[in-house]
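Q: Sharing a sequence plus its predicted fold:
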Amino acid sequence: MRRGAPLALALAMLGAATAGCGQSTEGAAGHVPPPAAPAPASTPTPTAEPTPFATLPPPTRPRQLGRAGGWRVTTYYTALESLYDGERKPVRGCARFHCSHGRAPLGSYPADFLKVVQMEGSGRITGGPQRGRFLNWSHSVGFWLDDTTRDSRGRPLVPWASAAADKSVLARGQRFAIVGCGRDGNDRPIGGEVCAAFRKARWTVTDLFRPGYGGENHADVYIGEEKDSRLSESPFYTTLNGATLGSS
């Protein structure tokens, strides 16, 4: 859950197809080709002995970051306006990307949608003249309209890849993997497909926490945009308490 946006928004925009080969044969009725001359005998070329498995280098493992079981990992996402039906409220802010704390009218949106946008940082607009665009929010900018989500350097967020952290804990650009999922907010082990998805992903720190919302050994990972239902009701919108991280 990204409770705040970055310290500062740096506003810089930034099959092979395999063809099968068919084989055809042609022949004329009544015509039999002469037998081919026998090939001269040859000495078979010796083949190298296969390398014993025991001599192969072991697979590399991520280097552990911090203490095993010492991390808290939270999640954030992009809200989808059509999933919300609260009373509509007008919003003012920046009508363009290169702006801060603007006062331009940006349209009216469900109050519960706006609440999630301010909590998670972004929402896709699904109706009205801004349909298809994003309503983004950060503590240092306020609301603004955009064509994509943004990390703290202005680049689009990447689902199951972008992450946020306090810069004193994980530096910007640090890549990491979740190698142990720990337990959820109800102190139950996180297992099955949920843990498998978090362990499979490779994250890069591109966002910084708003001061006071990071904390020691806390990372926040982006799990994408809502689709057919609210992500707040999904098992993937969770907290991994006692997680273990490794460098990637």
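A: That came through fine.
Q: Could you use CA atoms for every contact and neighbour count after this?
A: Fine.
Q: Which positions in the top strand by length along the chain come out as buried?
A: Longest among the strand segments of the chain by residue count, using DSSP state E, is strand 71-80. If you call a residue buried by 16 or more other CA atoms under 10 Å, then strand 71-80 has these buried ones: 71-80.
Q: Report the separation between Pro62 and Ala201.
A: From Pro62 over to Ala201 the distance is 13 Å, taken as CA to CA, to the nearest Å.
Q: Could you list every helix and strand in contact with the longest strand of the chain?
A: Other elements packing on strand 71-80 under the criterion 3 or more CA pairs under 8 Å, 6 or more residues apart in numbering; DSSP states H and E are helix 111-120, strand 122-124, strand 218-225, strand 240-247.
Q: that older thread, which residues do Pro62 and Ala201 both contact?
A: Jointly contacting Pro62 and Ala201 under the rule CA atoms under 8 Å, 6 or more residues apart in numbering are Ala177.
Q: Ala164: neighbouring residues, count only.
A: For Ala164, the neighbour count with other CA atoms under 10 Å is 32.
Q: next one: Gly66
A: Gly66 has 13 nearby residues by other CA under 10 Å.
Q: mind listing what it touches?
A: Residues in contact with Gly66 (CA under 8 Å, 6+ apart) are 217, 245.
Q: Distance of the residue positioned nearest the centre of the chain relative to Ala243?
A: Nearest to the mean C-alpha position of the chain, by CA atoms, centre = their mean, lies Trp160 at 1.8 Å. Per CA to CA, Trp160 is found 17 Å from Ala243.
Q: How far does stretch 163-182 sit from its chain's centre?
A: Relative to the chain's own centre, stretch 163-182 is displaced by 13 Å; criterion: CA atoms, centre = their mean, to the nearest Å.
Q: Next one for the comparison:
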Amino acid sequence: MVAATATAAGCGTKAEPPAASKSTPTASPSPTPPTSPTPPSSPSAGPSLTTTTKPRTSTGWEITVYYTAVEDYHDGTPTPVTGCPTLNCKNGTDNLGTYPADFVQAVQDEGTGRTSSGTYLNWSYDIGYWLDSVPRTSDGQSLSPFVSAAADPDVLPHGTRFTIAACGTQDDGSTPPSAVCAALKDASWEITDEFTPGLGGSRHIDAYIGPETGEHFTDSDWYITLTGARISIG
């Protein structure tokens, strides 16, 4: 997730992960510019309803993206990782393999990473590292790009649905890249993750955008924090 410092469940999540604050992975020589994450196609409209509930608009939100780290885009110092070889375990001590140090750090920051073998190395503050077949939300389900989001459960409860009505500005005051803002606004989000306790806040959301798409992903337009964003809830 971003130029910010908070982390979500996947982001450093509760229960079955993972989010957390971001750190920039070690740079690799002659990077290939990453492509943009691909939002899912919008579903076709369903039948019209005779009654509707007007969404509630809320302003002043900070929105940070989080993502699945990809081992193939990292080449730091080989670092052994211990943890649980399966999901149903906590604070394990099994050998889970050796991975680039910057990849391991990204997994802890984001909550999830795809290894070169195709398995997932996940992390949560209350579980530690574990191997899995998918990146997980805090309720144990699979993270869904441009759908899954994390928030403090005391602010936006699990299952809350929302859209981003306005992107606001980046944390440096500049206008967000138009393609990134449009993709985030076109998505329909649902709160399925939770922040590591103490890292959320009253108006902070992390939005999951899927796996990183190239080297130096944290230098791309997609590694973004929005401030003063407006959301529509419901």
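A: Received, thanks. What you see is a predicted model, and the numbers here were worked out from it, not measured in a lab.
Q: coming back round to it: save the buried residues of strand 71-80 of the first structure as CSV, and put in distance to Ala111 of the first structure too.
A: CSV is the format used below for the buried residues of strand 71-80 of the first structure (distance: CA to CA, whole Å):
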residue, distance to Ala111 of the first structure
Trp71, 33
Arg72, 30
Val73, 28
Thr74, 24
Thr75, 22
Tyr76, 19
Tyr77, 18
Thr78, 16
Ala79, 12
Leu80, 13
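Q: which of these lies closest to Tyr109 of the first structure?
A: For these, the residue nearest Tyr109 of the first structure by CA to CA is Leu80; the value is 11.2 Å.
Q: Over in the second structure, tell me which residue corresponds to Gly185 of the first structure.
A: In the second structure, the residue paired with Gly185 of the first structure is Asp171, using TM-score structural alignment.
Q: burial count for that match?
A: If we define neighbours as other CA under 10 Å, then Asp171 of the second structure has 18 of them.
Q: Lys200 of the first structure now?
A: That count, for Lys200 of the first structure with other CA under 10 Å as the rule, works out to 12.
Q: Where do the helices of the second structure begin and end?
A: 101-110, 178-186 (DSSP state H).
Q: Give me whichever of the ones you listed is most buried.
A: For these, average neighbour numbers computed from mean count of other CA atoms under 10 Å are highest in helix 101-110, which has a mean of 28.
Q: and that one, how far from the first structure on average?
A: Taking mean CA distance after the TM-score superposition for the first structure, the mean distance separating helix 101-110 of the second structure from the aligned residues in the first structure is 0.5 Å.
Q: picking up where we left off before, now the helices and strands packed on strand 71-80 of the first structure in a markdown table, with distance to Leu231 of the first structure?
A: Shown next, in a markdown table, are those (distance: least, CA to CA, whole Å):
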| stretch | distance to Leu231 of the first structure |
| --- | --- |
| helix 111-120 | 11 |
| strand 122-124 | 12 |
| strand 218-225 | 8 |
| strand 240-247 | 16 |
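Q: Which one, of those, ends up nearest to Gln174 of the first structure?
A: If we rank these by CA to CA, the stretch that ends up nearest is strand 240-247, at 7.9 Å.
Q: corresponding residues in the second structure for the closest one?
A: The aligned range for strand 240-247 of the first structure is 226-233, by TM-score structural alignment.
Q: now swap in stretch 148-163 of the first structure and tell me
A: With TM-score structural alignment as the criterion, stretch 148-163 of the first structure aligns to 134-149.
Q: can you pull out the strands in the first structure?
A: For the first structure, applying DSSP E gives strands covering 64-65, 71-80, 88-93, 104-110, 122-124, 134-138, 142-146, 162-165, 175-180, 203-208, 218-225, 240-247.
Q: Would you mind finding the most buried of those strands?
A: With a mean of 29, the top stretch among the strands of the first structure by mean neighbour count (mean count of other CA under 10 Å) is strand 162-165.
Q: Give me the helices and strands touching that strand, please.
A: In terms of contacts (3+ CA pairs under 8 Å, 6+ apart), strand 162-165 of the first structure is packed against strand 203-208, strand 218-225.
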